[in-house]
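K.L.:
could you look at this predicted model? Sequence included:
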Amino acid sequence: MFHALMLHEAEGGKVEVHFEELEIERLPEGDVLVEVDYSTLNYKDGLVLKGLGRLVRSYPHIPGVDFAGTVADSSHADFKPGDRVVLNGWRVGELHWGGYAQKARVKGDWLVKLPSGLTSRQAMAIGTAGYTSMLSVMALEAHGIEPASGPILVTGAAGGVGSVAVAILAKLGYRVAAVTGRPEAKAYLTDLGASEIVPRDELAEPPSRPLDKERWAGCIDAVGGTMLARVLSQMAYRGSVAAVGLAGGNELNTTVIPFLLRGVNLLGIDSVMCPKPQRETAWQRLAKDLPLDKLAGMEVDATLTDLPGLAGDILQGKVRGRVVVDLKG
């Protein structure tokens, strides 16, 4: 038997949260059984817990798009009992039962061996948010953005993706400008390595013209919507924006002028179906390029019973840093 957070669909399509004891036989098919040590909370998890976005099509359901733990049983050639593993994406926690349980059974092809130097807890303090941040940094690097290129803007900087992005970029030597609407987050972001704090209001209005003053060599954008349109108008020549989120809306009202006259690149970052070799590279880079002392300062401790309340908070932008959910108890 193991403990799990289970979602059930009630009358009228409302989603209800239950905490249940389940038998291993209830788990879906898969060639690797994992003892889950930790999970985490992402924006997408908040949507699933609240029954929003039609991400889950079949109930009952165990959510949780991330988990880290130890292989308990495996018929997959790449994994054996005792291996430490991490999982992000692959529609786990949406179409497949996820990490809000003490055990998970999945396809071994979805797992990545945890790099030496990272614990399961640290892996979930990183989670999909941090892994996505590293994919974004790698995309900027691949398009020629380096510390000498100029300042890098990070929107939604006090959130999960933004916090990790600020810390990584600062360690790599970039000048980081962090956007936040929370004045109280200034000290937190400065400690992570931000050299400039940009009030959200500066970028909250639509651009008044197709091209504004060149300000940013690169950007990691977790907001989308109007803010992304404004940022595109301020990008430097041959600058690149890694788009990773839509907390500010999924519509983009802009022009092609930044792309045509400044050669700006808009880079879509998909963490869910990202090929395994790139995932493995991202996790190796996280173990090397993310300052773990800064990671500890981002962590918010939680248990399964805290998640229903935290789901509302993360959807409203009230969660700072990274939530680490302990499944061992």
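P.N.:
In hand now; what should we look at? Residues are numbered from 1 along each chain as shown.
K.L.:
CA atoms for contacts and neighbours, from now on please.
P.N.:
Fine.
K.L.:
show me the residue at the heart of this structure, geometrically.
P.N.:
Taking Cα atoms, centre = their mean as the criterion, residue 129 is the residue nearest the geometric centre of the chain, at 1.5 Å.
K.L.:
what helix or strand is the residue nearest to residue 42 when sequence neighbours are not counted located in?
P.N.:
Excluding its sequence neighbours, the residue lying closest to residue 42 (Cα to Cα, 6 or more residues apart in numbering) is residue 129, at 6.8 Å. Assigned by DSSP states H and E, residue 129 falls within helix 120-142.
K.L.:
then this one, side by side with the first:
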Amino acid sequence: MTEQVEHFPALVAEEAGDTVRLGIQELRLQDLPAHEVTIRVAYSSVNYKDGLASIKEGRVVRAYPIVPGIDLAGTVTASDTPAVKPGTKVLVTGYELGVSQHGGYAAYARVPADWVIPLPDGLSLRDAMLLGTAGFTAALSVHRLQENGVRPEQGPILVTGASGGVGSVAMAILAKAGYQVVASTGKEAAHDVLRALGATEVVSREAVLTDGSKPLERQRWAGAVDTVGGRTLSSILRNLRYGGSVAACGLTGGPQLDATVFPFILRGVNLLGIDSVYAPRDVRLTLWERLAKPWKVTDRLARAMTVVDLDALPEVLASILRGEVTGRVVVRVAP
């Protein structure tokens, strides 16, 4: 099946010398990649990776021009496979979306069938993008902590970068699951929002950092979801309780890790790498069902949600790179 659409709007990122120019353009279905499933996009979202796609030095885009947007939710309009039927509401996150092929910032997208996740009962299309890659990454982080035995009764869980997309969702999921959550942020104005999302304590970025003079320090947290990396992750490892785990899912604080083996061999701690881009399909299906039911936190997250249209995206993408975005930004594409 195919659908006849003459033109549709898209935010396109193009090289302009040493910079990237963003603008709304009219595309055609034949401009989309040749995959099995065509989707009319209702909503997308804004992630830090989308911000990186909007600048040359971001180095996440394989080649320009491209439609950014690593998330999308919408309705299937055409399909070349019986596994995905037209009329089905679906979501897509990660893989090569918005990186090496046109992504979610367009009224239509075309993707491989195995990228497509049916919208689970309990979530609307807007809910799915209120979560998006950030929500899936957060859910995967909590899932991995639980797989490694981190339980609510063992003590507080630290969430760094808590005012950002992944941090805010992780904090809300952990709170709903019964954990005591310590939120770390550099934004003093976000403290009330973080408490409303479920934080029992809010601390500054500096309160997490240690000088690194000792390979082990006092045992503070039973686990952590770290979206920052760099010195922050190094400090967390030195301060985890015996048998604790940290899910590492970001590097806004830098890619370098200055650590010793002592936390691993003297306290038995676990450093868990979180990759939401190529996560297996069965894991995606399981976690999206949890996000729709036992871990459903969209009502809480909506308190810190901003909804924008495509033409507002250039400034929003610049804002997320400047660290000025709190909570989740949902993009209304063609509801």
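P.N.:
Perfect, thanks for sending it. Computed from a prediction, not measured in an experiment: that's the story for all the values here.
K.L.:
what's the TM-score here?
P.N.:
After superposition, the two chains reach a TM-score of 0.97 (TM-score structural alignment, normalised by the length of the first structure), with 328 aligned residues with a Cα RMSD of 1.1 Å.
K.L.:
got a list of what the alignment partner in the second structure of the residue nearest to residue 42 of the first structure touches?
P.N.:
Structural correspondence for residue 129 of the first structure with respect to the second structure (TM-score structural alignment): residue 134. In this structure, residue 134 of the second structure makes contact with 47, 165, 166, 169, judged by Cα atoms under 8 Å, 6 or more residues apart in numbering.
K.L.:
repeat that with 10 Å
P.N.:
If you count contacts by Cα atoms under 10 Å, 6 or more residues apart in numbering, residue 134 of the second structure has them with 45-48, 71, 93, 140, 164-170, 276, 328.
K.L.:
same question, residue 41 of the second structure
P.N.:
Residue 41 of the second structure sits next to 71-77, 89-91, 103-110, 125, 332-335 when contact means Cα under 10 Å, 6+ apart.
K.L.:
confirm that it sits in a strand.
P.N.:
Yes - assessed with DSSP: H, G, I helix; E, B strand; the rest coil, residue 41 of the second structure lies in a strand.
K.L.:
show me what it lines up with in the first structure.
P.N.:
In the first structure, the residue paired with residue 41 of the second structure is residue 36, using TM-score structural alignment.
K.L.:
repeat for residue 109 of the second structure
P.N.:
In the first structure, the residue paired with residue 109 of the second structure is residue 104, using TM-score structural alignment.
K.L.:
got it, and residue 185 of the second structure?
P.N.:
When the structures are aligned by TM-score structural alignment, the residue of the first structure matched to residue 185 of the second structure is residue 180.
K.L.:
how many neighbours does residue 208 of the first structure have?
P.N.:
Other residues within reach of residue 208 of the first structure by the criterion other Cα atoms under 10 Å amount to 9.
K.L.:
mind checking the SS state of it?
P.N.:
Reduced to three states by three-state DSSP, residue 208 of the first structure is coil.
K.L.:
so it makes contact with residue 230?
P.N.:
Yes - between residue 208 of the first structure and residue 230 a contact is recorded at 8.5 Å, counting by Cα atoms under 10 Å.
K.L.:
neighbours around the match of residue 109 of the second structure, how many?
P.N.:
26.
K.L.:
do residue 205 of the first structure as well
P.N.:
Neighbour number of residue 205 of the first structure under other Cα under 10 Å is 12.
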